[in-house]
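1. Mind folding the following:
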Amino acid sequence: MPLKELIMASYEILTPTKDGKPRIKVLVEYGYDEHGKRLRKRKTITLPMLSEANIINAIAQFEKSLGIGTPIFENPLKRTFHSFSEEFMLNYVQQELKVKSRNTYENYLKQGITSYFGHMLLSKITTGLVNHFFLEQKANKAGSLVEKFVLLKSMFNKAIEWGYIQSNPCDKAVKPKRAKSKRINFYTESQIQHLLAVLPKFHIKHQLQTKIALFCGLRMTEIVALRFESLDFAHNTILVENTLQYDKLSNRFFLDSTKTGENRLVYAPKTLIQELQAYIEQKKKKLDKLGDKFNPLLDDKGKAIYFIFSKDNGYPNHPDRMSKQWSDIVIRHELPAITFHGLRHSYASYMLSKGINIKVIQEQLGHSNIRETLNTYSHVTREQKENATSLFDSFH
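-> As a prediction, this is how the structure comes out:
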C-alpha cells in the first residue's frame, strides 16, 4: 500500500534576528484532506547556529509537533496521474534516489509527460495511450524518449506495488528506439590555438575555468566544486573529490560524489597551477575583508567551504551559470559553437591525436572503464587507424 503521509519539507534562510541569530522558514507538506486539498504548515525557527544538523533537527521537531501520521482519505479509482506523480516523487524518488536523479525525473515529467497524462485517471491509462504519447513525442522531435519510457514504466510499477492499478500499460507498449549518438563537438588543434589567443580577453575567473576544462578535462560540476585545498601546488595536481549539485526542493547547494563515486588525481600544466595559486591568494585577501558579508556554503559540521570559483561573497556559483557564461563568450568572440562540456571533449580528442596512452586519458577524465573512453572518442581512434595503415603505403 502507498505511504499516506506524503511528507515533504523545505526551508529558506531568512535574515538573522536583531541579536544576530540565524533564522529559517520551514514549509512542511504532508498530504491531502478528504477534499483533495494539499495540507501545508509553515513556521519560522531561530537556530543557535546555521548548520545542516541544526536545520534537520529543527524540521524534525516541527514535523513531530504537527503529529503527522494520520491516514489521509484517498479513493484509488479517482487518482489522477498528476496526483500520483507527486506521491511518486515525494515517497519514492526523494527518499530513495539522489538529488540529481530527482531533478532529471522532474525535467522529464515537465517535458510532455505531465501535460499529456496529468489529467487522466491512473486506472484509465492504456497501452494505446502510452504508444500515442511517444508517437507525438517523436513527431515533435522531443529528446530522451528511451529515458522517459523507463521513467513511465517505473512509475506504473510503483502504482501496482501501491495498489492503484493492476497492470502496467508500458509492458506491451512499443519501446522507443535510442537515437543514434550524435558526433561530439570539439575544437581542433588550430581552433584551440585560436581560443587561447582570445582567452586573455575573458574575465580571469572564466579564463581559469576554461583552462581547467581544456587542459585537464574536468566536468563543469567538478570545476565549481573545487576548493582551495583541492590543489597541490608542489606536485601540480588537482584532487577531484566532489561535484556541486543544486537541490530545487530545498533551494540549496551541496557537495555530492563524482559521477563514478570515486576520487581521482588529475595532473595539470605547471603554468595553470601557478595561475590558480595566484588567483586563490587574491581571493583569500578579498574574502578576509568581507567580514559579516561573507556568506559561504557550510559543511555538515557548520564550517565554511572555500570554493575556488564562487560569488564575491563566497557563496557557490550554480553550474548552469558557467554554461551560460561560456555561451556568451562563444558569441562575443566569434568562436566555433560548442558547449562548455565540449572543452572536455577537446582535451580528450587532442590528447588522443597526439598519441597519449588511452589509459592515461581514461584516468584523467574519470571514466569508469576504458571502453567508455574508446566508445566516446571512436572518431579519433578511427583516424589513428587510418594513419597507421598508411605507414605501409611506402612499400608499394
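
2. C-alpha only now, for contacts and for neighbours.
-> Noted.

3. what's residue 188 in contact with, if anything?
-> For residue 188, the contact set (CA atoms under 8 Å, 6 or more residues apart in numbering) comprises 346, 350.

4. now the other sequence, so there's something to compare against:
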Amino acid sequence: MSIDYKNNKYRFRVAKNGIIYTRIYISNKKISENDVKHKKWPRDVINAHKDFEVSITRNEIGKKENMLFNNLAQLVLDEHVRPNLRPNTESFYITSYNKHILGYFGGISLNKIDSIDIQKFVNNISKTLKASTVRQIYAVLSSTFNKAIDWKIIKENPCRNITLPKIENKNYSELLSTEEISKLMEVIENEPELYKIIFSIALYCGLRQGEILGLTVADIDLENGYIDVNKQYVSHYKKGKVYHEIAMPKTENSIRKVYMPSAVSKMLDEFISNKKVLNIKPEKQYLFINPKTQKIYDHNAVYRRFKKMTKIIGLDNLTFHDLRHLQATMMLHSGANVLVVAKRLGDTIDTVSDTYLHAIEKVEKESVNQLQEFINDNIRTN
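-> Sure, this is the predicted structure:
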C-alpha cells in the first residue's frame, strides 16, 4: 500500500491478489514540500487511505452501476478469469489492468464511464503501443464490461462503436527472398540434431513452438507419415515465478494431424531410435527432453538458439513463429489450396485468407493465367 501526492491530489494504491487498486483523493488541508518529502500526510488523508484499504480487504465491491471499476476488475478476475481461463490469459488480464486500465478507470464508477471515455483511453494508449497490443488491451476492457452485463451490474457495454487502430497486414510473401530461404534451410541442416529437428518441424510442418515442445514419441506416426498434434507445452508467470505445464492446444482447430515431408520423417525416425538407447524414464516420453534435467527444453533455450542461428546468416529480425508463416506461404505458392493450408496450420480459412492475402492473390493470378492457357490450347473458337 502507498500514498503519493502530485498536482494537489493524493493517489492511494492497495494491492490484492495481483491487482493494484488506485483511488484519487483531494484534501482541503494544505501540505508543505517538506511534509510531502517525509510523507507526513494530513489526518483526513490517512483515514481515507485506511478506509480504502479496508474496503478492498473486505471485498466491498459496491452496488450495481455505482461500483467502482477497480472493484469490477477484481470481481471479474476472481469469479471469471481464474476459474475458467488459462494461466497465461490470467497473467495478461492482470498486466492489462495494472499497467494500463486501472490507472485510467480504476477509481471511476461504472455509471460514469461512457463510450467517449473508452475512445479517449484507446487513443491515449495508441500513442505508445502497437496496434495489436492496443486491441488486446481493449479486448480485456470490453470483456470486463460484458461480464458486468452478464451479472446484471450494468445494462450496456461502453466499449461500443469504438474506432481501433488498424493492423497493417504483413506481406509474408516478401518475408524472405528465395535466396534467403535457401540459406535458412542450409543453416538448419547444420544445427545439432535436436535443434535441427525442432526448426525443421516448424518450417516444413508449420507447428507452433509450444506444439513442438509438447510432442511425445507416441505423437509421431512414422508408418502413416504424420504428427498427431493434441497438446502444447506452455509457460506462464504467477507471482513473479515461471511455471511450465502441458495444456490443450490453442483452439479446437489446433487438434490435427500434420503430414510430414519425407526428410522430416526420416530425421524423426533416427532421433526416436537414438532416444530409446538413452536412459530416459518411461513416463518421460516427450521428444525434446534435456537428459541432464529430465525436463522438456525451455522455450527461452530454443529462442536463444534460433536467434544465434539466424544471426549467422544475417536474418536477425526473423522470429521462430515466422517459420510457420514461411511454411504456409511456400505451400500456397506450390499450389496448395487455402483449405489444406488452414487445416495444416490449425487455423480457420478466414484467418489464413486474411494473413496470407498477398500470397493467395499471387496464386490466384497464376491460376487465371493457367485457365486462359487451357482455354487457348483446348477450346476452339469459331
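
5. I figured residue 159 of structure 1 hits residue 153, correct?
-> No - counting by CA atoms under 8 Å, residue 159 of structure 1 stays clear of residue 153, with 9.8 Å between them.

6. And these two? Which one has more around it.
-> residue 159 (24 against 18; other CA atoms under 10 Å).

7. ok, now which ones touch the more buried one?
-> 84, 165.

8. Now with 7 Å, please.
-> By CA atoms under 7 Å, 6 or more residues apart in numbering, residue 159 of structure 1 lies in contact with residue 165.

9. secondary structure element for it?
-> Using DSSP states H and E, residue 159 of structure 1 sits within helix 145-161.

10. How far off centre is that helix?
-> In terms of CA atoms, centre = their mean, to the nearest Å, the centre of helix 145-161 of structure 1 is set 21 Å apart from its chain centre.

11. okay, and the helix or strand that it is followed by goes to which residues in structure 2?
-> As assigned by DSSP H and E, the chain's next helix or strand after helix 145-161 of structure 1 is helix 189-198. Alignment of helix 189-198 of structure 1 against structure 2: residues 178-187, by TM-score structural alignment.

12. So for that stretch, what gets flagged as buried?
-> Residues 183-184 are the ones in stretch 178-187 of structure 2 that count as buried (16 or more other CA atoms under 10 Å).

13. do stretch 133-145 of structure 2 as well
-> So, applying 16+ other CA under 10 Å, buried residues of stretch 133-145 of structure 2: 134-135, 137-138, 140-142, 144-145.

14. Same check on stretch 330-345 of structure 2?
-> Quick answer for stretch 330-345 of structure 2 (16+ other CA under 10 Å): 330-333, 338, 341-345.

15. For it, which outside residues touch it?
-> 206-207, 258, 328, 348-349, 352, 359-360, 363.

16. With stretch 352-371 of structure 2 instead?
-> Applying CA under 7 Å, 6+ apart, the external contacts of stretch 352-371 of structure 2 come out as 169, 171-173, 329, 332-333, 338, 342.

17. Repeat that for stretch 101-110 of structure 1.
-> With CA under 7 Å, 6+ apart, stretch 101-110 of structure 1 has contacts from 93-94, 148.

18. Over to stretch 286-293 of structure 2?
-> Contact with stretch 286-293 of structure 2 is made by 213-217, 295-297, as judged by CA under 7 Å, 6+ apart.

19. next one: that stretch to chain centre, how far?
-> 26 Å.

20. Which parts of it count as buried, going by neighbours?
-> Across stretch 286-293 of structure 2, burial judged by 16+ other CA under 10 Å covers 286-289.

21. Quick one: mark the members of the residues you listed that sit in strands.
-> Among those, the members falling in strands (DSSP state E) are residue 289.
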